[in-house]
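sequence? don't have it. structure:
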């Protein structure tokens, strides 16, 4: 069945769109995709989101191929410039849900570890490095199950693969992470990392626009094991 990007729409106004990106789909061609026409990306479908405008919307930020959830698009150049400034200045509140192996001992805390590329030829492959860029992640435990914990993660900085590297370095890798965690390269459970909610102060005279994306199906079983209920207010709000 062809991918229907319109069905993924979570929010729409004159400046921006927010879609619920599916796990497993890259947002644009990358080093692995090259220029091969057989590699489907989210960018291939953006024309369907014009909604009467002469040009298609474009991505205001990025999500990894295997991460699901809230993805913001600007509907025109001025909107993209404004959204870009908000993301770059850290004014957009981002909340991710992650199921991690084991879990932290406490109920809340932060991971403050600088990050740098592990291999210059593959800039997306990151490691903890004292000489790298500062990186800060705040975490809070939302629930626990046997051998698992359900975390709300807030990246204060926005480094490549920050949440995945930080969780692994802290001793609780994200379930399904085949790069930094313990999942097999083939046949694993899928990365259990979801961009659950955003708060975007787009309009100066209004409250921040708040958008939440429902948990993806591949995370449901582990979330339930950690105490999640799909019909609870927190599940809907992404908290």
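Perfect, thanks for sending it. A quick note: this is a predicted structure, and the numbers were derived from the prediction, not measured. Numbers count the residues shown, from 1 in each chain.

contacts and neighbour counts: CA atoms only from here.
OK.

Now do residue 23: how many residues are near it, please.
Applying other Cα atoms under 10 Å, we find 21 residues neighbouring residue 23.

how much space between it and residue 147?
24 Å (Cα to Cα, to the nearest Å).

next SSE after the one helix or strand residue 220 maps to?
If you go by DSSP states H and E, residue 220 is part of helix 220-225. Downstream of helix 220-225, the first helix or strand assigned by DSSP H and E is helix 233-237.

buried sites along that next one?
235, 236 (16 or more other Cα atoms under 10 Å).

wait, what's in contact with the most centrally placed residue in the chain?
The centre of the chain sits closest to residue 195, judged by Cα atoms, centre = their mean, with a distance of 3.8 Å. Residue 195 makes contact with 67, 68, 69, 70, 94, 95, 96, 97, 213 under the criterion Cα atoms under 8 Å, 6 or more residues apart in numbering.

before we move on, what about residue 19?
5, 8, 9, 10, 11, 69, 70, 71, 72.

quick one: which of those residues is most hemmed in?
residue 70 (29 neighbours).

Can you get me a residue count around residue 196?
28.

ok, residue 138 - contacts?
108, 109, 110, 111, 153, 154, 155, 156.

do the same with residue 203
By Cα under 8 Å, 6+ apart, residue 203 has no neighbours at all.

quick one: it and residue 196, what's the gap?
22 Å.

Which of the contacts of residue 195 fall in strands?
If you go by DSSP state E, these have 68, 69, 70, 94, 95, 96, 97 in strands.

and the first one, how many neighbours does it have?
This points to residue 68. Using other Cα under 10 Å, residue 68 is surrounded by 26 other residues.

Identify each buried residue in stretch 206-218, please.
211, 212, 213, 214, 215, 216.

if I read this right, the first one contacts residue 9, doesn't it?
No. Judged on Cα atoms under 8 Å, residue 211 makes no contact with residue 9 at a distance of 10.8 Å.

try it against this one:
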């Protein structure tokens, strides 16, 4: 794995779609970004994750102190992420937000679902980049960081992400061989200097 950025405290990668962030439980799911990176940088530790189907920017800490500092930055929402996605249909409003609580759909794991009684607060902001006949390119900002948040929120808005095998109907899944969701921008404070770092990795779709 070749990092987009590296120093003594952190590493930043552009994860390809189809690669797990961390090893799965089954032997066939051991290959992952974490495993590949740790083979070169043994002190590298995962701070956050991207879905296997999602591509884009992901940061890893080098050593426990950097890991602790970055984890706190994520918890305090001092890390800002922007995704680009292509969704089915034409999104009506130029910008807006989806504020719907999410919880794991246990019988159908890893799927998530909306639950107004016991779901965790979840907020996504969106902005239309471009509209086409049957699809819309959008920028997504997850204010909270729930599992599958962007995928469920876009589905709930009536515009599932193209290629989403969990939440899109078959005809929308069939429009792409991969999930059209990519973590395009990442802003975070450096765990040692506190300097504001900005990274970008354009989507391949």
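Thanks, I have the structure now. On a predicted model such as this, the values are computed, not experimentally measured, just so you know.

And the TM-score between them?
The TM-score (TM-score structural alignment, normalised by the length of structure 2) is 0.91; 203 aligned residues with a Cα RMSD of 2.1 Å.

before we move on, the earlier item: so which pair among the buried residues of stretch 206-218 of structure 1 is furthest apart in space?
Farthest apart among the buried residues of stretch 206-218 of structure 1 by Cα to Cα are 211 and 216. That separation is 15.4 Å.

number of nearby residues for residue 164 of structure 2?
25.

how about it, what's its partner in structure 1?
Using TM-score structural alignment, the partner of residue 164 of structure 2 in structure 1 is residue 177.

Kindly report the same for residue 180 of structure 2.
Checking TM-score structural alignment: residue 180 of structure 2 goes with residue 192.

Same check on residue 32 of structure 2?
With TM-score structural alignment as the criterion, residue 32 of structure 2 matches residue 41.

same question, residue 77 of structure 2
Under the alignment by TM-score structural alignment, residue 77 of structure 2 pairs with residue 90 in structure 1.

re earlier: show me the contacts for the match of residue 164 of structure 2.
Applying Cα under 8 Å, 6+ apart, the residues near residue 177 of structure 1 are 164, 183, 190, 191, 192.

Is it correct that the last one is in contact with residue 176?
Pointing back at residue 192 of structure 1 there. Yes. Between residue 192 of structure 1 and residue 176 there is a contact at 6.0 Å, judged by Cα under 8 Å.

hmm, back to that, roughly how far does the residue nearest to the centre of structure 1 sit from residue 105 of structure 1?
Using Cα to Cα, which is the criterion applied here, residue 195 of structure 1 is 24 Å from residue 105 of structure 1.

how about the helices in structure 1?
Using DSSP state H, the helices found in structure 1 span residues 77-88, 162-169, 220-225, 233-237.

Next, count neighbours for whatever residue of structure 2 lines up with residue 150 of structure 1.
Taking TM-score structural alignment for the superposition, residue 150 of structure 1 sits opposite residue 137 in structure 2. Neighbourhood size, residue 137 of structure 2 [other Cα under 10 Å]: 21.

Next: residue 15 of structure 1.
Neighbours of residue 15 of structure 1 using other Cα under 10 Å come to 18.

Contact partners for it?
So, once contact is read as Cα under 8 Å, 6+ apart, residue 15 of structure 1 ends up touching 74, 75, 76, 79.

which among these gets closest to residue 18 of structure 1?
Nearest to residue 18 of structure 1 among the contacts of residue 15 of structure 1, with distances taken as Cα to Cα, is residue 74, at 8.9 Å.

Quick check: the closest one touching residue 83?
Yes. Residue 74 of structure 1 is in contact with residue 83 according to Cα under 8 Å; the separation is 7.1 Å.

mind checking how far residue 199 of structure 1 is from residue 111 of structure 1?
Residue 199 of structure 1 is 22 Å from residue 111 of structure 1, by Cα to Cα.

I misspoke; the intended subject was residue 144 of structure 1.
From residue 144 of structure 1 over to residue 111 of structure 1 (counting by Cα to Cα), the distance is 19 Å.

repeat for residue 193 of structure 1
For residue 193 of structure 1 relative to residue 111 of structure 1 (Cα to Cα), the value is 17 Å.

Pick out whichever of those two has more residues nearby.
residue 193 (29 against 16).

dump the residue contacts of that one.
66, 67, 68, 96, 97, 98, 99, 174.

Can you tell me which of these are buried?
Here, 16+ other Cα under 10 Å leaves 66, 67, 68, 96, 97, 98, 99, 174 buried among these.

residues contacting the aligned partner of the second one in structure 2?
Counting by TM-score structural alignment, residue 67 of structure 1 lines up with residue 54 in structure 2. Shown in contact with residue 54 of structure 2 (Cα under 8 Å, 6+ apart): 16, 17, 18, 179, 180, 181, 182, 183.

Most widely separated two among those?
18 and 183 (13.9 Å).

which neighbours do the two share?
With Cα under 8 Å, 6+ apart as the test, residue 18 of structure 2 and residue 183 both reach 54, 55.

ok, which stretches of structure 1 are strands?
9-12, 16-21, 58-59, 68-74, 93-101, 108-112, 115-119, 122-128, 136-145, 148-155, 193-200, 209-212.

Tabulate these (a markdown table), appending distance to residue 49 of structure 1.
Shown next, in a markdown table, are these (distance: least, Cα to Cα, whole Å):
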| stretch | distance to residue 49 of structure 1 |
| --- | --- |
| strand 9-12 | 9 |
| strand 16-21 | 8 |
| strand 58-59 | 10 |
| strand 68-74 | 10 |
| strand 93-101 | 23 |
| strand 108-112 | 37 |
| strand 115-119 | 34 |
| strand 122-128 | 28 |
| strand 136-145 | 33 |
| strand 148-155 | 28 |
| strand 193-200 | 20 |
| strand 209-212 | 18 |
